[in-house]
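In: prediction below, plus the sequence it came from.
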Amino acid sequence: MRAMYLCVLGCASLTYAATPPKATPPVAQVWMDLATYSGSMMPVGLGGMGGLLGGMFGGGKGGNVFGNTQTGQVGRWMDVTLSTRKNPNLQEGIQKVPAASQLALSLSLLSPQEGKPVPATEGDDEAAPAPEFQRPKGKILLYWGCGSEVRKGQPHVLDMATASMAEFAKVFQSRRATTRGAHSTLGRPIWPNKSDSRMISDGASLQGEHEFSGDGVPDGLKFSLDAQHDLMPAIDLKQRDEGQAVVFNWQAMPQARAWFMASMSMKNQDEMVFWSSSELPDTGFGLLDYQPNTAIDRWLKEKVLLPASSTECKAPKEAVGQGMLRIIAYGDELNLAYPPRPKDPKAVWNPQWAAKIRLKSMATSMMGMPAMQHAPDGEKSEKPKSPNAVDLLKGIFGM
């Protein structure tokens, strides 16, 4: 019986190995990440916390530098990466862009001079590295769901001094399906870069044809972006006090596929409070980033994400205090290839090129602090007594 079992495994392995692949990786690949950020900037004076919190709350280097689609710095950003298997050491590339981009019809893509090259066998669909978070101190309270009242069974409370890893995992549930987007590594030219760091103006549009060229890049690598896949508008997030709840409002956005909100605040010196708009427990750490369409659709059905038509969400006062709030509108991820994948699943597919375009719009705001007080027209809003923003964030991360 054991011999038969081993034979079955061995035969299966041999059969699989002998089966010819039905698809090969594209000769060339383009990644384009488009992001719009609005709201509050990161407080100055955070020292070593800047790198950790830059991707969570905003901030980052000034000017147009590669990676601004992740830093949260207020503005409209595009990161581009180009690669080709015919030239793993590609140093330069050209991207022709539509006249409406106001970027002089072409961008100069340059390879970084530092970093580790990506293995040629590495696939585009593999998961992107998860962000790292420091383990907080004290107690953590987790609330979730839109509504005026705290729901039964909430909050989940975690005492960091006594919590087991299982208890820690229960509170820090965080869905994430982010795959690789634009990235900076040797042999893959990027934009922006030191020689071309022009800003994208407020009135610019990326609608129209984009064409890529370079040594080893196949001819005809070009595609068009429509209005649905252009830079997304900024989120105009507002809040108002409704007694036992805080009401968050924003404008509808035709490009939004779904919405998600999450906040972090301090209840006191030793208690940190998380809240998210999800109907299921989730801190939001993994969701506040680009997500593929299939994952977004699944989480919409599970009511983890808010529908595209949403323009309001309430949170009970116990769940949100003086702290940081983030909201994301997910755009429609566009995946293109030439020639297109054959309808026949048995047909061999050898694409010459592929392109992945990811879109999002995010806003970051301080809750319960002067920057977020929206009084009715003609009335003056009183400035609430609030802790220093630096002390608040240092308290959250136990620094």
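Out: Alright, I've got the coordinates.

In: CA atoms for contacts and neighbours, from now on please.
Out: Will do.

In: so Leu186 makes contact with Asn87?
Out: No - Leu186 is beyond contact range of Asn87, at 11.6 Å (criterion: C-alpha atoms under 8 Å).

In: more crowded one of these two?
Out: Shown here are Leu186 and Asn87; by other C-alpha atoms under 10 Å, Leu186 has more neighbours (20 against 16).

In: now the residue most central in space within the chain: how far from Ala252?
Out: Residue closest to the mean C-alpha point of the chain, counted by C-alpha atoms, centre = their mean, is Asp289 at 1.7 Å. Separation of Asp289 from Ala252 (C-alpha to C-alpha, to the nearest Å) stands at 20 Å.

In: same check on Thr294?
Out: Distance, Thr294 to Ala252, using C-alpha to C-alpha: 22 Å.

In: who has more neighbours, these two?
Out: A count of neighbours by other C-alpha under 10 Å puts Ala252 above the other of Thr294 and Ala252, at 14 against 11.

In: ok, that one - contacts?
Out: Ser309, Ser310, Thr311 (C-alpha atoms under 8 Å, 6 or more residues apart in numbering).

In: rerun at 6 Å
Out: Shown in contact with Ala252 (C-alpha atoms under 6 Å, 6 or more residues apart in numbering): Thr311.

In: comparison target, given below:
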Amino acid sequence: MITRILVAAVAAAFSFAALAQAQQQVRPPIALYWMSVETSSGVGMGMGLPPGMSGMLPPGMAGGRRMKLDLDSSQAASGDPRAAHAVPPGLSMGQSLPLVTPRIERPAVRERDDGEPGFERPKGRMLIYWGCGEKVRAGQPVILDFANMAPQDVSRAFRSRAISRPRGPAPGRSRSYGTWPNQEDPRPVPANASLIGEHVISGNYSPGIRFTIGGRHDFMEAVAFEAVRKTAGDAYAVKWRPVSTATGYFATATGRGDGEADIVMWSSSEDQVMGQALMDYISPGEVGRLIREKVVMSPQTTECTVPAGIFKGEGSMLNFIAYGNELNLVHPQRPKDPKQVWEQVWAVKLRLKSTAMTMLAQSEATRRRAAPMHDTPGDRSPESAPERASEPAPQREADQPKPPSPADAVEEGVKALRGILRF
């Protein structure tokens, strides 16, 4: 009996402490800094391109390390806006990167010529499949006929999951803003770049920001595929080497169907979902939820079979993402006294992903060129450099996931169609 009373008392004490902390007054940070960091394998590693050919690919299809820096501040600049990010030597990009405030130019109003043709509905169909396995599952595909589609048809075809996506810095969202890369410094990130070390952000519209990044939040390993091969049942076996810091994986593929105007889309999700919406940075917490819902593959997964018979002919492209960790820092830390206002000065978010593309329906010559995956000497295991972190900053906008509405599905569908059909 006494034990039960003690347990109840301890539980009540924790409840009161949590309630007091929840009621603590919090003022959002003056400055918000986001680092979006990507490792891209491009298409060369998965397709077995001849030496030198990968350099001829468009920027979006070439591999490499990429980084986007965004600084947002509620303070106005004293004079012309200036800010810079002092980087560690391991990044191999000099002492600092300039964070430039972009010029906002209003686009000229274009009057339509009466003789100009109006919008024409695209012809053909979109066939949507999902799930890893040798054979197409019952109830598939979901078919969208472009010539006769209604809003409810688009909503049914382009089903999506509610995902919490915090709003980061962007032009016009706060009083001051700076970004990299930019017109002053458009340099690419070197292949051997590392984020490990001390980072300092300074400027005339932001408080000083200083933090350290350790190996756990360095550039992720590149995704490495085995050569894609057909199974005995004519499906496509896709296998990859585990990415050590990945929190989950997702794949989507696009190709042609039976008709010349038919487009086929497939995703690795166990449930119908629009794949393009998931090919972006997603927080580890959200990735964990999507794994439990069988939308995202677990970090232990190393293979997925694309069902037989859904893609026709050559040229089907598979897009792949390994979701990474996040680093969230706030200065100063939350006061222990719940009565004291938590006046945040700055907050930093570092988010990571590793992406790749590969062809499914390849010619035999291309398959012979594609070498099996193997460990590379340059792969690093996460280091244990210290990272000074506190509680994540409360976002300036509500981050709670909202159920997608039919209008959201229509908008998402239109974006996907524009990307595929180029209209």
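Out: The structure has been received and is ready for your questions. Bear in mind that the values here come from a model prediction, so they are computed numbers and not experimental data.

In: picking that back up, if I look at the alignment partner in structure 2 of the residue nearest to the centre of structure 1, how far off is Thr355 of structure 2?
Out: The pairwise alignment with structure 2 assigns Asp289 of structure 1 to Asp280, based on TM-score structural alignment. For Asp280 of structure 2, the distance to Thr355 of structure 2 equals 9 Å [C-alpha to C-alpha].

In: likewise Ile420 of structure 2?
Out: 19 Å.

In: ok, these two, which is more surrounded?
Out: Thr355 (27 against 12).

In: got the contact list for that one?
Out: Residues counted as contacts of Thr355 of structure 2 (C-alpha under 6 Å, 6+ apart) are Ser40, Phe320, Ile321.

In: are we agreed that it is in a strand?
Out: Yes - assessed by DSSP: H, G, I helix; E, B strand; the rest coil, Thr355 of structure 2 belongs to a strand.

In: map it onto structure 1.
Out: In structure 1, the residue paired with Thr355 of structure 2 is Met362, using TM-score structural alignment.

In: I'd like the distance between its match and Gly58 of structure 1.
Out: Taking C-alpha to C-alpha, one finds Met362 of structure 1 at 10 Å from Gly58 of structure 1.

In: ok, Pro189 of structure 1 next?
Out: Per C-alpha to C-alpha, Pro189 of structure 1 is found 26 Å from Gly58 of structure 1.

In: likewise for Tyr16 of structure 1?
Out: From Tyr16 of structure 1 across to Gly58 of structure 1, the span is 47 Å (C-alpha to C-alpha).

In: all strands for the stretch 251-400 of structure 2, in order.
Out: Under the criterion DSSP state E, counting those that start in this stretch, strands of the stretch 251-400 of structure 2 are mapped to 263-267, 303-306, 317-331, 342-343, 346-359.

In: check the stretch 101-250 of structure 1 too.
Out: With DSSP E, counting those that start in this stretch as the criterion, the stretch 101-250 of structure 1 has strands at 106-110, 139-144, 156-159, 190-191, 208-213, 222-225, 238-241, 245-249.

In: out of those, which one sits most buried?
Out: Of all the strands of the stretch 101-250 of structure 1, strand 190-191 has the most neighbours on average by mean count of other C-alpha atoms under 10 Å, namely a mean of 30.

In: how far away from the center of its chain is that strand?
Out: Taking C-alpha atoms, centre = their mean, to the nearest Å, one finds the center of strand 190-191 of structure 1 at 19 Å from the center of the full chain.

In: residues in structure 2 matched by that strand, start to end?
Out: Using TM-score structural alignment, the residues of structure 2 aligned to strand 190-191 of structure 1 are 179-180.

In: next, format the strands of the stretch 101-250 of structure 1 as CSV and append distance to Thr69 of structure 1.
Out: Listed next are the strands of the stretch 101-250 of structure 1 as CSV, based on distance: least, C-alpha to C-alpha, whole Å:
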stretch, distance to Thr69 of structure 1
strand 106-110, 17
strand 139-144, 27
strand 156-159, 33
strand 190-191, 12
strand 208-213, 19
strand 222-225, 18
strand 238-241, 23
strand 245-249, 24
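
In: so which of the ones you listed is nearest Val390 of structure 1?
Out: Across the strands of the stretch 101-250 of structure 1, Val390 of structure 1 has its closest neighbour in strand 139-144 (19.4 Å, C-alpha to C-alpha).

In: average gap between the closest one and structure 2?
Out: Following the fit onto structure 2, the mean deviation recorded for strand 139-144 of structure 1 is 1.4 Å by mean C-alpha distance after the TM-score superposition for structure 1.

In: which strands or helices does that strand pack on?
Out: The helices and strands touching strand 139-144 of structure 1, judged by 3 or more C-alpha pairs under 6 Å, 6 or more residues apart in numbering; DSSP states H and E, are strand 156-159, strand 271-276.

In: corresponding residue for Trp34 of structure 2 in structure 1?
Out: Using TM-score structural alignment, Trp34 of structure 2 sits opposite Trp31 in structure 1.

In: shouldn't its match be in contact with Asp79?
Out: No - counting by C-alpha atoms under 6 Å, Trp31 of structure 1 sits too far from Asp79 to count as a contact (8.0 Å).

In: who's more crowded, the two?
Out: Each of Trp31 of structure 1 and Asp79 has its neighbours counted (other C-alpha under 10 Å); Asp79 has more, 24 against 21.

In: just to be sure, that one is in a helix?
Out: No - secondary structure of Asp79 of structure 1 (three-state DSSP): strand, not part of a helix.

In: just give me the match in structure 2 for it.
Out: Correspondence of Asp79 of structure 1 to structure 2, assessed by TM-score structural alignment: Lys68.

In: same check on Trp353 of structure 1?
Out: When structure 2 is aligned by TM-score structural alignment, Trp353 of structure 1 is paired with Trp346.
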